[in-house]
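S.K.: give me a model of this one.
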Amino acid sequence: MSKHWIATLVAGLILGLNTTAGQANDEWLELSVPDIMAMFDSGQLSSETLTRFYLQRISEIDQQSGINAITTINPDALDDARQADEQRRTGGTSGALHGIPVLIKDNVDVAGLATTAGSLALKNNIAQTDAFLVQQLRAAGAIILAKTNMAEWAFSPNVTVSSAAGITRNPYNLQHTPAGSSGGTGAGVSANFAVAGIGTDTGNSIRGPSSHNGLVGIRSTMGLVSRMGIVPLYLRNDIAGPMARTVTDAAIMLQAIADIDDTDPASVHRPDVLPTDYVNALDADSLRGARIGVMGYYRRQGSIDAEILGLFDQAVEDMRSLGAIIIEDFSIPDFELLIQNNWCNTFEIDVNHYLSTQTQAFATHSLTEVIESGLYLPGIADSLQGMQAGAQSSADCPDLFNHARNNTFRAAVLDAMRTYSVDAIVYPTWSFPPRRIGDNSSPAGDNSQHIAPHTGLPAITVPMGFAGPGLPAGISLIGHLFSEAKLIGFAYSYEQATQHRRTPVLPDSKAAQSD
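M.R.: Alright, predicted model coming up:
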């Protein structure tokens, strides 16, 4: 019996035969957090009813269509929603996400649920406690609805496929990839299986899936969001963050999870005072007078799809029309040298540390045991063994703020930003549309791997239109350290003026995969 079948069965049992979710119509799609909160407050909607609605959509659409975004339904979701409704009735709310259903990537610990990181080797890894950011979401009132598929061990930025759950498809076109590794969250949020979600990003995996699925995704400054309770890839580069259909929802999510975690060493790099009121940054005039540097490196002919370049050029002109001062051909001296040889292989150290914190009832406590189990996709066997063979020590790979090469790269980027007096750098999130599933030879176009992961600087992607066979594309903004509020303002200004997000038209069945 497959894990997906079990998840669907559980959802059906939870919903029952007489669910009120079926009374909802298309007006329930694309609801934002403020929309829902207004409906909660007016009595038009309850958290229980909304949770049932999303569970029914998952049950009726996710597997039948072949999107395959959801891996595990939280069996406590409806009870949690009822409790949220009761708390609201008695005159109190927990926070800005009170009663809001969200999705969590399956490398993030949710107490009582398996954290598989997409691997059958971890199928029995039942989390005993919530990851720190999940604790923050619950404190803000969020309902943890379900967990989402991911690229196994977060290895691939290009596809979302795992031994634990199979392959996830792009809801805009099932023949195409949602990118990786947070493609399950990307596809699930885009398909309206929840209000928003959490992804993780080592080099691309919040921003790529957000771009490919018509979403807003935020990779924050290293140290702003806790990494504890998350299966790592390279902990020194890993960040968790929001993926949402609107900048507003992404800002609300970030505000909920941005907090100091004394157990996360990266937290020590935060300044004493942070502009953490991200919701107040939602100003449609934010781009007026802002200096935006256009990263010429990602605009070169021959290295970008013509249609994507056209969308990007139009996006830059849209920002100009909104009052931004556009600095053409912004460049970082020696950029091609700076982006070389930055990855540091801490996978075995980081995974072994994570596994050592798990319950003794879970038998796998090292990468060696994972490899020996054989419980993973055959295609990643060489990667797992290569990670172990090429493992580097923590002394060779200190965190991003204590490593000479990372510090040099960050200084070069910030020096260039000061030289040009720019508030943010802008470029296409990906230079090519989403690949067809199974295509491993055409250009990928991932531009996310260079600056943010190796400097610790924040980045946000926002939809900039559609290319190819109706597939989304995104534009990215990178800012100064801890400038998330400013980036959110810029993204909101652009989003409100352009409104590129549109709901994917979901097929009725898997037959659409071969159309």
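
S.K.: hey, let's count contacts and neighbours off CA atoms from now on
M.R.: OK.

S.K.: just the helices in the stretch 151-300 of the chain please.
M.R.: 183-190, 207-212, 247-257 (DSSP state H, counting those that start in this stretch).

S.K.: turn the ones you listed into CSV, columns for distance to Val108 and mean neighbour count.
M.R.: Shown next, in CSV, are those (distance: least, C-alpha to C-alpha, whole Å; neighbours: other C-alpha atoms under 10 Å):
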stretch, distance to Val108, mean neighbour count
helix 183-190, 12, 34
helix 207-212, 17, 34
helix 247-257, 13, 25
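
S.K.: ok, which of these comes nearest Leu400?
M.R.: Set against Leu400 and scored by C-alpha to C-alpha, the helices of the stretch 151-300 of the chain come closest in helix 207-212, at 19.6 Å.

S.K.: now the second one, please; I'll put the structures next to each other:
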Amino acid sequence: MLYKNQEGKSSSSVSKEFNVDEATIKNVHQAFRENTLTAERLVQIYLERIQKYDQPFGLNAITSINQRALQDARVLDEEFRNTGELRPLHGIPVIVKENISTAGLQTTAGSLAMQGFMPKEDAYIIKKLKEAGAIVLAKSNMAEWGISANITVSSVAGETLNPYNLAYTTAGSSGGPAAAIAANFGIIGIGTDTGGSIRGPASHNAVVGVRPSMALTSRKGIIPLNLRNDVPGPMTRTAEDAARVLEVINGYDPEDPLTEYGKEKLPDSYTEFLQKDALKGIRIGVFRKLSNYASPQIDTLFQQAIYELEKLGAIIIDPFEVPGFDSLRHNQWCAVFQEDLNEFLGSLGDEVPVNNLQEVIASGKYSKYIENDLINYQKYMKVQGETVCGGPFSDTKRIAFRNAIEQAMNHQRVDVLIYPSWNRAPIKAGTVYAITGDNNHIIAPHTGQPAVTVPMGFLPENLPAGIQFLGRIFDDHKILSYAYAYERATQHRRKPKMFSK
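M.R.: The predicted model follows:
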């Protein structure tokens, strides 16, 4: 994929002054201030990396490039020269999932049925990122319509592969941004999480993935899978960068009524809570319900992680139990894709090539593996009744589930819960149906609680695995601080050798 600059020449220069491998927001901004790097130069380097590695190596993470990225970078460089001030994400290149509206950039949700849709307006969180100085560098592949948590395959771009071992999958549905950030194609990725679509790919690709509390981040301008569960969030190489991004994208949006619930819950800063000794003295509940069926390799890493947390000063409560958990978690899902998608597409009028799910199916423009899902979504709407289809603050079953977990945390004086993000290794590429061991969909999507996954080590075949921290609703700042302390002490993330200089 060749990027053309404004003069029509290919951008191929590589900085000798700044190495982007594992670059963070902080060290990029330091380089800006020291005049050893510009935003334009940084964008050029990442465009070169994408061109060199993505298609030639078969990673297949990037679906399109923002042809204005260099121009946007030059404007930000000029601003910095004139003011001497950097915005929170000044000049930081962002990789955006295909279901998040980006003005002037194709947004397809991975479906050929949506090919050619160029939104006139950015999604709310993209507006916030741009206001903070971020540069949308590229769009990234996803599981078509967000339907699969196991793989990232779309009719638009095919399958995205795992940068640590190209014979394996990334999980889904945000596998594109996860693989791109793992391979150092940008500084930050933005994904969406309905059942685990940020945290699963983050775990499989050795990056940090945050599912924020429901109501913290707006869903406006995002092609939905299930609005009652959908939430956008950051995918980054460090917990600190995730906190910096969450500071920017959170907040009240009058066009997303759900964010009213989070309006009074926002701390002034997330980064101010990041402390290396944040784990000292806290009580961590080991949620064995979600780890009892882990593979031996995952269990070994998880037991090692528990030992590491204990060495860092945490008090381990093992096992942590929730009375009635199995019955509470039952029947939490609701088939509302058709309703939500039709409403989204209908709001766009002639901008989109299809206006409803029926037209998507009639077009035949979708991957074969999701055909039955699409047909079933068309047949069954609100199969469990209106009350079960409510939001996290109105649905009685969801409220009861959250209350039971948080009351158990209160009773056992537990600050945070932990479990493996995924109970098994990534599956082989090309596999559609398999026993996958996904823990991400079980709690947070229904209760609205925040969860973050960070690397806890590597399995055979050089495959990453993650540990998940789950907190009380609106305790995002706390779980990020715990993840940060664990990450800083253990340094389990390593860059994929195949995509290193």
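
S.K.: distance to Gly379 of structure 1 added to the helices of the stretch 151-300 of structure 1, as a markdown table?
M.R.: Converted to a markdown table, the helices of the stretch 151-300 of structure 1 look like this (distance: least, C-alpha to C-alpha, whole Å):
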| stretch | distance to Gly379 of structure 1 |
| --- | --- |
| helix 183-190 | 18 |
| helix 207-212 | 21 |
| helix 247-257 | 34 |
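
S.K.: quick check: which of these is nearest to Ile380 of structure 1?
M.R.: Sorting the helices of the stretch 151-300 of structure 1 by C-alpha to C-alpha, the top spot, which is the nearest, belongs to helix 183-190 at 17.6 Å.

S.K.: of all the helices of the stretch 151-300 of structure 1, which one is nearest Pro75 of structure 1?
M.R.: The nearest among the helices of the stretch 151-300 of structure 1, by C-alpha to C-alpha, is helix 183-190 at 17.9 Å.

S.K.: so where is that closest one in structure 2?
M.R.: Aligned by TM-score structural alignment, helix 183-190 of structure 1 falls on residues 175-182 of structure 2.

S.K.: what do you get for stretch 482-497 of structure 1?
M.R.: Using TM-score structural alignment, stretch 482-497 of structure 1 pairs with 474-489 in structure 2.

S.K.: mind listing residues that contact that stretch?
M.R.: 212-213, 238-240, 243, 262, 265-267, 270, 273-279, 309, 312, 416, 449-455, 469-471 (C-alpha atoms under 8 Å, 6 or more residues apart in numbering).

S.K.: and Glu317 of structure 1? What does it align with in structure 2?
M.R.: So Glu317 of structure 1 corresponds to Tyr307, using TM-score structural alignment.

S.K.: and Ser119 of structure 1, by the same measure?
M.R.: Mapped onto structure 2 by TM-score structural alignment, Ser119 of structure 1 lines up with Ser111.

S.K.: could you do Gln83 of structure 1 as well?
M.R.: Counting by TM-score structural alignment, the partner of Gln83 of structure 1 is Val75.

S.K.: may I ask which helix or strand encompasses that match?
M.R.: Per DSSP states H and E: Val75 of structure 2 is located in helix 69-83.

S.K.: any idea how far that helix is from the middle of the chain?
M.R.: How far helix 69-83 of structure 2 lies from its chain's middle: 28 Å, per C-alpha atoms, centre = their mean, to the nearest Å.

S.K.: same check on stretch 494-509 of structure 1?
M.R.: On C-alpha atoms, centre = their mean, the centre of stretch 494-509 of structure 1 falls 17 Å from the chain's centre.

S.K.: buried residues in it?
M.R.: Across stretch 494-509 of structure 1, burial judged by 16 or more other C-alpha atoms under 10 Å covers Tyr494, Glu495, His500, Arg501, Arg502, Pro504, Leu506, Pro507.

S.K.: cool, thanks, talk later.
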